[in-house]
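A.B. asks: I need the structure of the sequence given here:
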Amino acid sequence: MSRIPYVVSAAGRSSESYVPRRETKGLMVELFHKFGIQHDFTAERVRSITHSFSQRSDENNGFSSWFRFSYVLAASARTDDESPDEEDDTTENSTAVVKYPQRESAFFLQASTDASVTLVCFGAGPRVKRRMYDMMKSRGWTDVATNPQILFDVALEGLHEEVDDTARKIEEEFELLEKSVIQFAGSECIISSPRAQHEELYLIARHAAELSKALESALMIIEGILMNASVSIPSTTSINKPPSPSNNISSNRRSLIDLQLKECLEYRRTLFRSTQLRLFHLQKRIEAASALASNLVSQQQSAAAIQGPVSMKLIAASILIFLPTITVATIAGSGLLLSEQLDEEGSWDVSATPLFYLLWYISIPLTLVLVILSLCWLWWRRGKSSKTTQPSSWLQKAMVWRRYTKEKKGHNEESSMPV
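C.D. replies: Got it, this is the predicted structure:
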C-alpha cells in the first residue's frame, strides 16, 4: 500500500485563526480530531508559546511531529499566489509598526504505515505556500513518503526566504535613516530636531530584535529536526518480508534520502546563520546610530539651555545702558527737584527740596546693608559647597598623620627582621 502525501493549509491571514472561536469551533475541533493533533500543540497556543518543536511516536511505527515559529514579516512581501483576502489593510500606512506585522506559523506532520503522510500548515506565509506548490510538482514529491520530514525542510526553506527578505528590508530602511542622522550630525546649523529619527531607530531596533529571536528559534528547530531526520516509515508491503534485491534497493534509496535530507538541513542552518550574522551587524550599527542621535538630542537641549542665559544677559545689558537715564528722568520729574523760570530769556533756576537729601540718607545705608547681606550669603554658600566636596583641614591632618604612623611602623618592622 503506497502512501500519498497531503499538505493542508488550515489558516489564513490572522495568526489566531487556528484558535477555536465561536464561529469556527466545530470546524477546528473536527480538524484536530481527524488528524489526531496532540493536546500539547493546542496548549502551546493557549499559553502563547511562539517557538517549539516536538515529535511523538505511536505504537504503529508512526509518528507525529510539529514545530511553531513566530517572526515579523515585511508587509510588502505579499506575492501573487497569496489571495487578496490575506493582504494586510495597513500596507498603505508608513509607520514601522504596520510595515512589519507579527506572523505566527505552525506545522503539524503526521505519518504512519497505514495512512497518508499529512502536513497541516497553520498561518503559512506566501513563500512557504509557493515552495510547497513547487515541491508537489517536482520529482522529489514521491520521496516524502520515504521520509516525511522532507516537508519540514521545504517549510524551513520558505520561512528562510521570508525572514531573509524581512532582514534586507529592515537594513534598507535603516541605511536611509542612518544617512539622515549622519547628515544631521555633519550640519553646522541645527534646523530640525532628531527626535523623530530617534523614534524610528527605536522601532527598527525592536523589529530587528524580534527577527533575531526568530532566527535563534529557527536554528533550534533545525537542531531538533536533525536529531530525528533519520526517521523513515517502512511501507506495509516491506514489513515481515524476507530480504530480496528489491528490498535492498529500497533500503539504499531510503538511506540516500535520509542523507540528502540531513545535507539540506545542514545547508538550511548555514543560511539562517548567515542571516543571523548580517542582522547582528545591523544591530550594532543601529546601536551606534541611536547613540549618535541621543548625543544630538542632548546637544540640542544644551543649546536651548544656553539660549536662556544669553537672553537674560541681553536684558540685563539693556537695563544697565538705560538705567542712568531712567533714574535721572524719574528724579527730575518727581517733587524732589523744583524748577522755576527766572526771566523771559529762558534761564531757569533748579533747586533741591529737603526730600531730595532725605532720599539719599535712607537709600545709601539701605543699599549698603543689602550688598553686605548678599556678600555674606555668597560666602556662606561657597563654604558649604567646599565642605561637601572636600574634607576639613583637621580631618586632612588626621589622615596624613595616620598614614605617616602606619608607614613608619611598617618601616620599623622591616628593619627589625633578621637577615
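A.B. asks: C-alpha from now on. contacts and neighbour counts both.
C.D. replies: OK.
A.B. asks: what separates the residue lying closest to Asn93 once chain neighbours are set aside from Ala289, distance-wise?
C.D. replies: Distances taken as C-alpha to C-alpha, 6 or more residues apart in numbering place Lys99 nearest to Asn93, at 7.7 Å, with adjacent residues excluded. Separation of Lys99 from Ala289 (C-alpha to C-alpha, to the nearest Å): 21 Å.
A.B. asks: Please apply the same query to Pro84.
C.D. replies: 38 Å.
A.B. asks: more crowded one of those two?
C.D. replies: Neighbours were counted for Pro84 and for Ala289 using other C-alpha atoms under 10 Å; Ala289 has more, 21 against 10.
A.B. asks: let's see this one next to it:
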Amino acid sequence: MSWSSLPLASVYDALSQQPRFGGPNDDSKRAATFNTLDVWELTSSSWTRRACHPNDLHPSTTRIILAPYPNPDSAKILSALLTKLHIPSDFAAERPRSVTHSIGSRELPDGTVTVWFHTLSKNIQKKGEQSNLVTSVVTRIRRQGQSKRDLSPPVPGTDETWARSGYCLSVMPGSRCPTLVCFGATKDVVERLEVFRGVCEKGSRVEREVLAEPLALLDLVVEGAFGYVDERVWRMCDRVYPIEKRVLLDACQVPAAAKSQRNSFALLHNCSKQITHLRETVEGFLLLINDLSEIVGTRNPSPDDTDGEIRKLLLDNLRHRRSLFNNLRLRLTSLQRRVDNSVGLEFNLVTLQDSATMRRDASSMKIIAAITMIFLPTTAVASIVGSQIFTTVFNEQSGSWDVQISPLFKVLWAVAGPLTVMVVAMSAGWNTLMESRSRRRLSQDT
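C.D. replies: Just a heads-up that it's a prediction; the model follows:
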C-alpha cells in the first residue's frame, strides 16, 4: 500500500527511538559494532551459520535471521535489512508504540509476501535471580547524571523487565524460499528453531512442506513463545505459593498472628499485578493465533499444495496452540483467585488483630473509668473543702478548731447546678440531631 509507506528517513527514526519497555542489550551493540547479523541458511549440503550484512544475503535460499530488537544501536543495520527484504514500513512504525498485540500481512504487486507481528511479555524471574537488564538501565541513568536518591529501591519480588520481540516472514518474488527474521527472539524460540534446523534438510519432506506453506515457520515461533510464557506462569505459581502458605499459617495462630502480615499485602498486590500482565500476554497470543489462522485460511493456495493438505495441518497446529494458551489462561484465572482468597484472609486476620487490640484498649478504659469513679467523690470533697469557701479558725478559749462557711458557698451551687444541666441538655440535643440526620440520609438513599 503505497499511501501508508513511510520514507526511509522515517523508518530509521522509528527504529532508533528508545524503547518504552526493556533496555539496551549486547546483541544490539555487537550488530552496531560489526555491522553484521546472525544468519542461518539452508544450503545444498546442510545448514550454515554466518555473520553478514543484509546486502550480502544470498537469494533463493531458506534462511532464519536472528536480529536484535530495534534500538538506537542497531537502527542503521536493521533499516538496511528491512529495505533488503522489502519488509513494509508498518512493521517499523509499530515498534515505538510498544504494542502488545499486532499482526499484519502484505502481498506486494511484485509478488513479495510478508507477514509480521510483535509480542510483549512480562518477565518473571526465579527467586534469587538478579536482572542484568535492570542493572544496566540503572547504570545508564546514573551516567546521565541522575541522582542516586531518585532511584527508589525495588519492591520485594518485583521484576521490572519485559521481553519485547518482533517476527517477520518474507518470501521474495521469484523465489519460494522463506526468510524468517526474529527481532529480539526469546531463548525458547531460538531453541525451537534450532530443533527445526536439525530436521530440515535439503530435499526433505520438512523442507517441501515449508516451501509449500512458509507460514509454518511462524507456527514454530508461536510454539517457542508458548514455552517461554508457560515457564513464566509456573514461576508466578512458585512465587505465590510461599506467600499463600504463610498467610494460612498465620491464620492458625489467631489471635496472636505474626506481625509481618501487613507486609504480605504489598507482595500479594505485586503478584496480582504480574498475573494481570501475564494474562494480558496470553490474551494477546490468543488474538495472534486467531488472526494468523485467518491469514492462513484466506491466502491463495500454493502450487505445491494443490489438495490443501499442508494448510490443513498448519491450521490444526494453530488450533492446538490456541488450546495450550487457553490452558495458560485457565491457570492464571485460578492463580488470581488464589491471590484474591489470600488477600481476603489476610485482611480478615488484620481485622481480628485490630479488634483484639481495641478490646484490650476498651478493657483498659473500663479500669481507668472504675478507678476514677471510686476516687471521684473524695476528689470532689477535697476540691471543695480545700478551696476558700471553707475556712478554719483555732479557738483558744475552747482549744478547738472552728469551721466557717464563706458566703460564696451558695453562689457555687447556684452557678454549678444550671451549668451542669445546660451541658447535659446540649449533649443530649446534639446526639438527637446527629441521629435524625443519619436517619434522614438513609431514607433519601433508599
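A.B. asks: Quickly find the element holding the aligned partner of Leu292 of the second structure in the first structure.
C.D. replies: Per TM-score structural alignment, the equivalent position to Leu292 of the second structure in the first structure is Ile225. Using DSSP states H and E, the element containing Ile225 of the first structure is helix 195-227.
A.B. asks: What is the mean deviation of that helix from its aligned residues in the second structure?
C.D. replies: Here the mean offset of helix 195-227 of the first structure against the second structure after fitting is 1.3 Å, by mean C-alpha distance after the TM-score superposition for the first structure.
A.B. asks: quick one, helices of the stretch 201-350 of the first structure?
C.D. replies: Taking DSSP state H, counting those that start in this stretch, the helices of the stretch 201-350 of the first structure run over residues 245-333.
A.B. asks: which residues in the stretch 101-250 of the first structure form strands?
C.D. replies: Assigned by DSSP state E, counting those that start in this stretch, the stretch 101-250 of the first structure shows strands spanning 102-111, 118-122.
A.B. asks: again but with the stretch 301-419 of the first structure, I slipped
C.D. replies: Using DSSP E, counting those that start in this stretch, strands in the stretch 301-419 of the first structure cover 337-341, 348-352.
A.B. asks: possible to save those as TSV with distance to Ile182 of the first structure?
C.D. replies: Compiled in TSV, those are given as follows (distance: least, C-alpha to C-alpha, whole Å):
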stretch	distance to Ile182 of the first structure
strand 337-341	67
strand 348-352	70
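A.B. asks: tell me the centre residue of the first structure?
C.D. replies: Arg206 (2.2 Å; C-alpha atoms, centre = their mean).
A.B. asks: what sits against that one?
C.D. replies: Residues near Arg206 of the first structure by C-alpha atoms under 8 Å, 6 or more residues apart in numbering: none.
A.B. asks: thinking again about what came up before, surely the residue nearest to Asn93 of the first structure meets Ala77?
C.D. replies: No. Counting by C-alpha atoms under 8 Å, Lys99 of the first structure stays clear of Ala77, with 10.0 Å between them.
A.B. asks: Contacts only, for the equivalent of Val128 of the first structure over in the second structure.
C.D. replies: If you follow Val128 of the first structure across to the second structure using TM-score structural alignment, you land on Val189. By C-alpha under 8 Å, 6+ apart, the residues touching Val189 of the second structure are Leu220, Val221, Val222, Glu223, Gly224, Ala225, Tyr228.
A.B. asks: And the residues you listed, which of them are buried?
C.D. replies: Leu220, Val221, Val222, Glu223, Gly224, Ala225, Tyr228 (16 or more other C-alpha atoms under 10 Å).
A.B. asks: got those residues as a markdown table, with distance to Asn326 of the second structure columns?
C.D. replies: Below are these laid out as a markdown table (distance: C-alpha to C-alpha, whole Å):
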| residue | distance to Asn326 of the second structure |
| --- | --- |
| Leu220 | 18 |
| Val221 | 17 |
| Val222 | 14 |
| Glu223 | 14 |
| Gly224 | 16 |
| Ala225 | 14 |
| Tyr228 | 15 |
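A.B. asks: Looking at the residues you listed, spot the one nearest Val210 of the second structure.
C.D. replies: Minimum distance to Val210 of the second structure across those is 11.1 Å, recorded for Leu220 (C-alpha to C-alpha).
A.B. asks: isn't that closest one right next to Leu193, touching?
C.D. replies: Yes. Here Leu220 of the second structure reaches Leu193: they are 7.0 Å apart, a contact under C-alpha under 8 Å.
A.B. asks: neighbours of the closest residue to Leu271 of the first structure other than its chain neighbours, just the number please.
C.D. replies: Nearest residue to Leu271 of the first structure in three dimensions, chain neighbours excluded: His160, at 7.6 Å (C-alpha to C-alpha, 6+ apart). Residue crowding around His160 of the first structure was assessed by other C-alpha under 10 Å; the count is 21.
A.B. asks: Settle it for me: which of Lys99 and Ala77 of the first structure has more neighbours?
C.D. replies: Ranked by neighbour count (other C-alpha under 10 Å), Lys99 of the first structure and Ala77 place Lys99 first, with 21 against 17.
A.B. asks: Distance-wise, check the residue in the second structure that Thr275 of the first structure lines up against relative to Leu315 of the second structure.
C.D. replies: Residue pairing (TM-score structural alignment): Thr275 of the first structure is matched to Leu328 of the second structure. The gap separating Leu328 of the second structure from Leu315 of the second structure is 20 Å, by C-alpha to C-alpha.
A.B. asks: same thing with Leu419 of the second structure?
C.D. replies: 91 Å.
A.B. asks: which one of these two has more residues nearby?
C.D. replies: Ranked by neighbour count (other C-alpha under 10 Å), Leu419 of the second structure and Leu315 place Leu315 first, with 20 against 12.
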